[in-house]
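Visitor: I'd like to go over a predicted model; first the sequence, then the structure.
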Amino acid sequence: MQIEAMHIANGIVNGPVSALFAVFSALALAFCVWRARADLDDRLAPMAGLVAAFIFAVQMLNFQVLPGISGHLLGGTLAVVLVGPWVGALCVSTVLIIQCLLFADGGLTALGLNITNMAIIGTAAGYLLVAGLMRVLPKTPAGLGVTALIASIIGVVAASMGFVFEYWLGGTTQLSLPWVAGTMAGTHVLIGIGEGLIAATTVATVARVRPDLVYAMRRFRKPPVAAPAPAMVSGGAA
């Protein structure tokens, strides 16, 4: 059996649970659109298009993880580092919708599940890790690369656990839940390492050439401390 992580096909999760997560993902994306309006400007808007195009292209390239198991970049952490959590979630969602409608990559009835896992959970977990690590690691291209590597691994595993939860709610096969959880976690640790290396290389390169285009560098870099104004000495008549 060939397993391609981690798009969910039609019929893996039953209809009611799939419909529930379709509604949830739609509401989550509407919230992201609302929050992203404050971030989008003349610099971030074209960057978002480039990020979505890059994720789309790289997701089309699968790499072998284990015999019979292949994986590809999810892109959540890469997106939040470059364009922030709200715009990043929209970038990943756009890629998933195009892949589903044009290439049948992931089932149509499972689109809400896939968006929830990869665009919502994956980006949220990645952003939380990035926000924490950027406060303790150097705000340099190398530090950003290490941050992207660690956050990618955790983000990918978190996204896979979203599927485990959905399968627990409405899985249509008779697989043991501990087996599903263990298989998903172990497989996606390896996928996360591959994704992390790609994300780390990409964001470190961009940060080295154009740090002003990297959301995480702007968001978490401490502003320069202003020099204190010289004290005014008032003189009086003797």
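Guide: Here it is on my side, so go on. Keep in mind the model is a prediction, meaning the values are calculated, not measured.

Visitor: drop to CA atoms for contacts and neighbour counts, all remaining ones
Guide: Will do.

Visitor: Check which helix or strand Ile97 maps to.
Guide: helix 85-103 (DSSP states H and E).

Visitor: Check which element follows that helix along the chain.
Guide: Downstream of helix 85-103, the first helix or strand assigned by DSSP H and E is helix 111-114.

Visitor: Let me know the next secondary structure element after that next one.
Guide: helix 122-133.

Visitor: Can you spell out which helices and strands pack onto that following helix?
Guide: With contacts taken as 3 or more C-alpha pairs under 8 Å, 6 or more residues apart in numbering; DSSP states H and E, helix 122-133 sits against helix 76-83, helix 85-103, helix 141-170.

Visitor: if we can go back for a sec, so what touches the helix holding Ile97?
Guide: 29, 32-33, 35-36, 39-40, 48-49, 51-53, 55-56, 74-76, 79-80, 82, 105-108, 111, 114-115, 118-120, 123-124, 127 (C-alpha atoms under 8 Å, 6 or more residues apart in numbering).

Visitor: was I right about Val206 contacting Asp212?
Guide: No: Val206 lies out of contact with Asp212 (C-alpha atoms under 8 Å); the separation is 9.2 Å.

Visitor: Quick one: residues contacting Val189.
Guide: 153-154, 156-157.

Visitor: Serialize these to a markdown table and add fields for distance to Gly171 and neighbour count.
Guide: Formatted as a markdown table, the contacts of Val189 follow (distance: C-alpha to C-alpha, whole Å; neighbours: other C-alpha atoms under 10 Å):
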| residue | distance to Gly171 | neighbour count |
| --- | --- | --- |
| Ile153 | 25 | 24 |
| Ile154 | 24 | 22 |
| Val156 | 21 | 33 |
| Val157 | 19 | 23 |
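
Visitor: Serialize these to JSON lines and add fields for distance to His188.
Guide: Output for those, formatted as JSON lines (distance: C-alpha to C-alpha, whole Å):
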{"residue": "Ile153", "distance to His188": "8"}
{"residue": "Ile154", "distance to His188": "9"}
{"residue": "Val156", "distance to His188": "6"}
{"residue": "Val157", "distance to His188": "5"}
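
Visitor: Got another one to weigh against that:
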Amino acid sequence: MHVPDGFLDAPTSVATGAVAAAGIAVALRKSRDELDDRTAPMAGLVAAFVFAGQMINFPVGAGTSGHLLGGALAAVLVGPWTGALCISVVLMVQALFMADGGITALGSNVVLLGLVACFVGYAAFRLAMLVLPRRLSSVPLAAAFGALVSVPVAAAVFTGLFAVGGQVDVDLGAVLTAMLGWHTVIGIGEAVVTGLVVSAVVGSRPDLVRGARGIPRAAGTHAPTADEAEEVTP
């Protein structure tokens, strides 16, 4: 999903750069409502996990491989605004120090992976939570659904950017078919990874999962959290 340098023309890259800068500025302000003593350390762990996860590619066929986008995962764990910041930091490090995605395409990548993937994934997660039973076991399933939806939507948005400012002589219909086709398959892998990670965290420390806040916990299903321990301490 990383857009390389030169794939989009200068006006499109400048426009997405402006959108990315505005999105990050808003996220910096909005994330204050999401960050607390539990979320702040978790945000660092999420950024590190996504960075490592994007280094691992899995085959999806015909010589094509996919990797974790991490938008839905980050949004569910630490909130969409903080998640967008986590993904943006990962993309900046990759572009500046690993030549992954390109400097001129950084704005496009932040828009696609940091903003679209996070907020579409979180919206799909919230929609799924309205349908599923209101219990902790539903959170990983809803997170997996959010991941599954976010990847092809981000691919479709990229196709729209390519239609406006694509610099490669490729038929737009072929680009749309390839992007949606392969990224639907990649989305399945994203959903599996996201569901497993969220399930592991929910199973051990549900209080660390932003998307699980406010969901009643069944008695005896987990060890008491630090907050709960303080409440019963005389």
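Guide: Good, I have the coordinates. Being a predicted model, the structure only gives us computed values, none of them experimental.

Visitor: Any chance you could compute the TM-score here?
Guide: After superposition, the two chains reach a TM-score (TM-score structural alignment, normalised by the length of the second structure) of 0.90; 217 aligned residues with a C-alpha RMSD of 1.3 Å.

Visitor: The longest helix belonging to the second structure vs the first structure, mean deviation?
Guide: As assigned by DSSP state H, the longest helix anywhere in the second structure is helix 172-204. On superposition with the first structure, the mean distance recorded for helix 172-204 of the second structure (mean C-alpha distance after the TM-score superposition for the first structure) is 0.5 Å.

Visitor: Read off where that helix ends up in the first structure.
Guide: Here helix 172-204 of the second structure aligns to the first structure at residues 177-209, judged by TM-score structural alignment.

Visitor: re earlier: please identify the buried residues of the longest helix of the second structure?
Guide: Neighbour counts over helix 172-204 of the second structure (16 or more other C-alpha atoms under 10 Å) mark 175-176, 179-180, 182-199, 202 as buried.

Visitor: Dead centre of the second structure: give me the residue that sits there.
Guide: The centroid of the second structure falls nearest to Gly71 when counting by C-alpha atoms, centre = their mean (0.3 Å).

Visitor: The second structure: which residue goes with Ile69 of the first structure?
Guide: Match for Ile69 of the first structure (TM-score structural alignment): Thr64.

Visitor: And for its match, the neighbour number?
Guide: 11 (other C-alpha atoms under 10 Å).

Visitor: next one: Ala158 of the first structure
Guide: For Ala158 of the first structure, the neighbour count with other C-alpha under 10 Å is 23.

Visitor: Mean deviation, stretch 17-27 of the second structure versus the first structure?
Guide: When the first structure is overlaid, stretch 17-27 of the second structure sits 0.5 Å from its aligned residues on average, using mean C-alpha distance after the TM-score superposition for the first structure.

Visitor: The first structure: matching residues for that stretch?
Guide: Matched against the first structure by TM-score structural alignment, stretch 17-27 of the second structure falls on residues 22-32.

Visitor: And for stretch 81-92 of the second structure?
Guide: Aligned by TM-score structural alignment, stretch 81-92 of the second structure falls on residues 86-97 of the first structure.

Visitor: what inclination does the helix holding Ile97 of the first structure have with respect to helix 76-83?
Guide: 130 degrees (axes from the mean of the first three to the mean of the last three C-alpha atoms, to 10 degrees).

Visitor: now the match of helix 172-204 of the second structure: how far from the chain's centre is it?
Guide: 10 Å (C-alpha atoms, centre = their mean, to the nearest Å).

Visitor: Could you do stretch 202-217 of the first structure as well?
Guide: For stretch 202-217 of the first structure, the distance to the chain centre is 16 Å (C-alpha atoms, centre = their mean).

Visitor: again with stretch 10-20 of the second structure
Guide: Relative to the mean C-alpha coordinate of its chain, stretch 10-20 of the second structure is positioned 21 Å out (C-alpha atoms, centre = their mean).

Visitor: Stretch 34-47 of the second structure too?
Guide: Relative to the chain's own centre, stretch 34-47 of the second structure is displaced by 15 Å; criterion: C-alpha atoms, centre = their mean.

Visitor: Could you count how many residues lie near Arg38 of the second structure?
Guide: When neighbours are counted by other C-alpha under 10 Å, Arg38 of the second structure registers 14.

Visitor: so it makes contact with Arg210?
Guide: No: counting by C-alpha under 8 Å, Arg38 of the second structure does not reach Arg210; the two are 9.5 Å apart.

Visitor: one step back: mind listing what's buried along the helix holding Ile97 of the first structure?
Guide: 85-97, 99-100.

Visitor: before we move on, what about stretch 54-72 of the first structure?
Guide: 55-56, 59, 65, 69-72.

Visitor: out of those residues, which one sits closest to Ile12 of the first structure?
Guide: Distance to Ile12 of the first structure, by C-alpha to C-alpha, is smallest for Ile69 among those, at 17.4 Å.

Visitor: Am I right that that closest one is in contact with Asn62?
Guide: No: Ile69 of the first structure is not in contact with Asn62 according to C-alpha under 8 Å; the separation is 9.8 Å.

Visitor: Spit out the contact partners of the closest residue in space to Pro11 of the second structure that isn't next to it in sequence.
Guide: The shortest distance from Pro11 of the second structure to any non-neighbouring residue, by C-alpha to C-alpha, 6 or more residues apart in numbering, is to Gly165 (7.5 Å). By C-alpha under 8 Å, 6+ apart, the contact set of Gly165 of the second structure is 8-9, 11-12.

Visitor: so can I have CSV of the helices and strands packed on helix 122-133 of the first structure showing distance to Ala22 of the first structure?
Guide: Below are those laid out as CSV (distance: least, C-alpha to C-alpha, whole Å):
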stretch, distance to Ala22 of the first structure
helix 76-83, 19
helix 85-103, 12
helix 141-170, 12
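
Visitor: Out of the ones you listed, which gets nearest to Arg135 of the first structure?
Guide: Closest to Arg135 of the first structure of those, according to C-alpha to C-alpha: helix 141-170, at 10.3 Å.
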